[in-house]
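*Asks:* requesting a structural model of the entry that follows:
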Amino acid sequence: MSTPLNAVCLQGFIARNVQEHGGLGRRERVLLAIAADTGVGAGSVLEADVRGALAAGVLSLAELREVALHLSAYQGYPRAVRLDECITRVWEALVREHADVVEEAPGAPAAADRSPAEVYAEVVRRPLPERDGRFHRAVNEFVWGELWNRGVLTFRDRRVLSLVSTALAGHEMPLRIHVTGALDSGDLGPEELEEVAVQFATSVGMPSGQLLARVVEEESAGIRKQTDAM
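*Replies:* Predicted coordinates:
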């Protein structure tokens, strides 16, 4: 059923600026949408995006489960559980419909065995700060020692999920760390990050997307300035 919202927004601006626009691959756009949907509690939209990802073979069941696990650290356990429950419902419905869906990801990256300090340096592109205390030990153990060490998803995948989650939280410092890490590593370039900002804004609202867009612009300009000075 067509509605004014579908006609004006979904078939207009979103189609032109997200679905039909270049700059990001379909996989990254689906990951971004699912992370944003999870963060804002968009139940029916989240279910539609999960179903589309599985039905089209963009993400396997194993990859979607890994997305939920990654988001448990970046968005919180309750939101990750809701996503995981959504994945289960959609998967079971597709099986009942005899849909041809993929369970395991072909050629998925293998799990690594690196220390939290090694993983942090690879992701953030700087040494792990020497800080004590229960909170920092928990972060080092779960985020850097476990999540980013796991296989199934690539670093590029995890960067998209982390960027969306830190932007949703609205905290500039961790967001800036993830933007600079993506740029320094080459996992995501300036134009790709601009596309992330545009799609993120369409999912959560332009005012909320402004912080991500500003950080991407500033960090990209800083890298261009360094390159020109060399």
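*Asks:* from now on I want contacts and neighbour counts done on CA atoms only, so please keep to that.
*Replies:* OK.
*Asks:* residue 165 contacts residue 74, correct?
*Replies:* Yes. In this structure residue 165 lies within contact range of residue 74 using Cα atoms under 8 Å: 5.8 Å.
*Asks:* nearest to the spatial middle of the protein, which residue is it?
*Replies:* residue 161 (1.7 Å; Cα atoms, centre = their mean).
*Asks:* mind listing what that residue touches?
*Replies:* Applying Cα atoms under 8 Å, 6 or more residues apart in numbering, we find residue 161 in contact with 31, 32, 35, 67, 70, 71.
*Asks:* in helices, which of those fall?
*Replies:* Counting by DSSP state H, the contacts of residue 161 place 31, 32, 35, 67, 70, 71 in helices.
*Asks:* how near is the fourth one to residue 54?
*Replies:* The reference is to residue 67. 13 Å (Cα to Cα, to the nearest Å).
*Asks:* how about residues contacting the biggest helix by length in the chain?
*Replies:* Using DSSP H to define each element, the chain has its longest helix at helix 206-229. Applying Cα under 8 Å, 6+ apart, the contact partners of helix 206-229 are 167-168, 170, 172, 175-176, 179-180, 183, 190, 193-194, 197-198, 200-202.
*Asks:* among those, the buried ones, what's the PyMOL command?
*Replies:* This is how PyMOL selects the buried members of the contacts of helix 206-229, with burial counted by 16 or more other Cα atoms under 10 Å:
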select buried, resi 167+168+175+176+179+180+183+190+193+194+197+198+200+201+202
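*Asks:* tell me which of the contacts of helix 206-229 fall in strands.
*Replies:* Within those, no residue falls in strands by DSSP state E.
*Asks:* ok, residue 57 - contacts?
*Replies:* 101, 102.
*Asks:* and it, helix, strand or coil?
*Replies:* Secondary structure, DSSP: H, G, I helix; E, B strand; the rest coil: residue 57 is coil.
*Asks:* following up with a second sequence; could you model it the same way so I can compare the two?
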Amino acid sequence: MDFLDPLERTQVGSDVGTVVIARALDGPATPIEASWRDYIFAEIWSRPGLDRRSRYFIAIASAASSNGPVDVLDDYVRGALTCGDLSLIELREAALHIAVYAGWSRGVELDRSISRCAETLGLIPAAFAPIRGEPWNPQERVQQGIDEFNAVMGFPGPPPVTPFFEAGIDNFVFGEMWKRSALDQRSRRWITLVGVSESCAPTPIKTHFHAAMASGNCSAKELQEFVLQYAVHAGWPKASIIQGAVIAMIRNFEAGLGWDA
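*Replies:* Sure thing, here's the model as predicted:
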């Protein structure tokens, strides 16, 4: 039997962590501090199952949604900008996206972190496209949202029969936000998966994980890896719910079945 060297694991964690958060890791003074280096960075961030850009989206969205220490969120944002894995405008767009799926308070939390890190790094403010820059017909916007929902989710969007569906889902979420070009669909998908996972709402969880595969945005193996990355900030009990849903949706998808089969 081969044995793994704890000193090697510590070195890997130190090396990976220094890159991920763009600063040298402090020598741990407590077990929780040591676990960041020797487990989260050494054994999760170093895994080959997800590209680093995707891990940043998952980690940033999870940290923003967990109402945890702002310095943890700042570490991720600074690291993503320093590595060049995410641009300033992509992060600004991510803040808008997480606002929809985790609440505007969480979106503001991320947006303020981005501002702090951008100022520290001396970055020029990023220009952004208006939420909508041209006049529109309200009925056409509803239909555009329904069509975009179909493209993203793989089944028809909800009819505008309530304010939530009309003004929320059809008009803004899919009629405007998902159509914005500053983030590609795969990136938006990771943020969305964190948001629906945080909700613990069975239908959004099942539909979005199934759609992640049906759209080609994510592979089954990547979704399995997502659960572990998400667990860092959500905790293992909440992530276990998502693990069960992922297994079920992979089974349905590979059998050619819908999310509700």
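*Asks:* re earlier: I'd like the ones in helices among the contacts of residue 161 of the first structure as JSON lines, with distance to residue 104 of the first structure and neighbour count appended.
*Replies:* What follows is these, written out as JSON lines (distance: Cα to Cα, whole Å; neighbours: other Cα atoms under 10 Å):
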{"residue": "31", "distance to residue 104 of the first structure": "17", "neighbour count": "23"}
{"residue": "32", "distance to residue 104 of the first structure": "20", "neighbour count": "25"}
{"residue": "35", "distance to residue 104 of the first structure": "20", "neighbour count": "30"}
{"residue": "67", "distance to residue 104 of the first structure": "13", "neighbour count": "23"}
{"residue": "70", "distance to residue 104 of the first structure": "17", "neighbour count": "24"}
{"residue": "71", "distance to residue 104 of the first structure": "19", "neighbour count": "26"}
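*Asks:* between those residues, which is closest to residue 7 of the first structure?
*Replies:* residue 32 (22.8 Å; Cα to Cα).
*Asks:* which residue in the second structure aligns with that closest one?
*Replies:* Matched by TM-score structural alignment, residue 32 of the first structure corresponds to residue 58 in the second structure.
*Asks:* pull the contacting residues for its match.
*Replies:* 190, 191, 194, 226, 229, 230.
*Asks:* count of residues packed around the fourth one?
*Replies:* Residue 226 of the second structure sits with 25 neighbouring residues when counted by other Cα atoms under 10 Å.
*Asks:* quick check: the aligned partner of it in the first structure vs residue 30 of the first structure, distance?
*Replies:* Residue correspondence to the first structure (TM-score structural alignment): residue 226 of the second structure is matched to residue 196. As judged by Cα to Cα, residue 196 of the first structure and residue 30 of the first structure stand 11 Å apart.
*Asks:* about what we covered before: out of the contacts of residue 161 of the first structure, which are shared with the second structure?
*Replies:* Compared against the second structure with both residues aligned by TM-score structural alignment, their matches' Cα atoms under 8 Å, the contacts of residue 161 of the first structure retain 31, 32, 35, 67, 70, 71.
*Asks:* need the helices for the first structure, in chain order.
*Replies:* Secondary structure of the first structure by DSSP H: the helices cover 4-5, 26-40, 43-55, 61-74, 77-96, 116-124, 134-139, 155-169, 172-185, 190-204, 206-229.
*Asks:* mind putting the ones you listed into JSON lines with distance to residue 14 of the first structure?
*Replies:* Output for those, formatted as JSON lines (distance: least, Cα to Cα, whole Å):
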{"stretch": "helix 4-5", "distance to residue 14 of the first structure": "11"}
{"stretch": "helix 26-40", "distance to residue 14 of the first structure": "12"}
{"stretch": "helix 43-55", "distance to residue 14 of the first structure": "14"}
{"stretch": "helix 61-74", "distance to residue 14 of the first structure": "24"}
{"stretch": "helix 77-96", "distance to residue 14 of the first structure": "23"}
{"stretch": "helix 116-124", "distance to residue 14 of the first structure": "31"}
{"stretch": "helix 134-139", "distance to residue 14 of the first structure": "36"}
{"stretch": "helix 155-169", "distance to residue 14 of the first structure": "18"}
{"stretch": "helix 172-185", "distance to residue 14 of the first structure": "24"}
{"stretch": "helix 190-204", "distance to residue 14 of the first structure": "7"}
{"stretch": "helix 206-229", "distance to residue 14 of the first structure": "12"}
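*Asks:* indicate which one of those helices is closest to residue 145 of the first structure.
*Replies:* helix 116-124 (4.4 Å).
*Asks:* in the second structure, what range does that closest one match?
*Replies:* The aligned range for helix 116-124 of the first structure is 145-153, by TM-score structural alignment.
*Asks:* return the mean post-superposition distance for the matching stretch against the first structure.
*Replies:* Taking mean Cα distance after the TM-score superposition for the first structure, the mean distance separating stretch 145-153 of the second structure from the aligned residues in the first structure is 0.9 Å.
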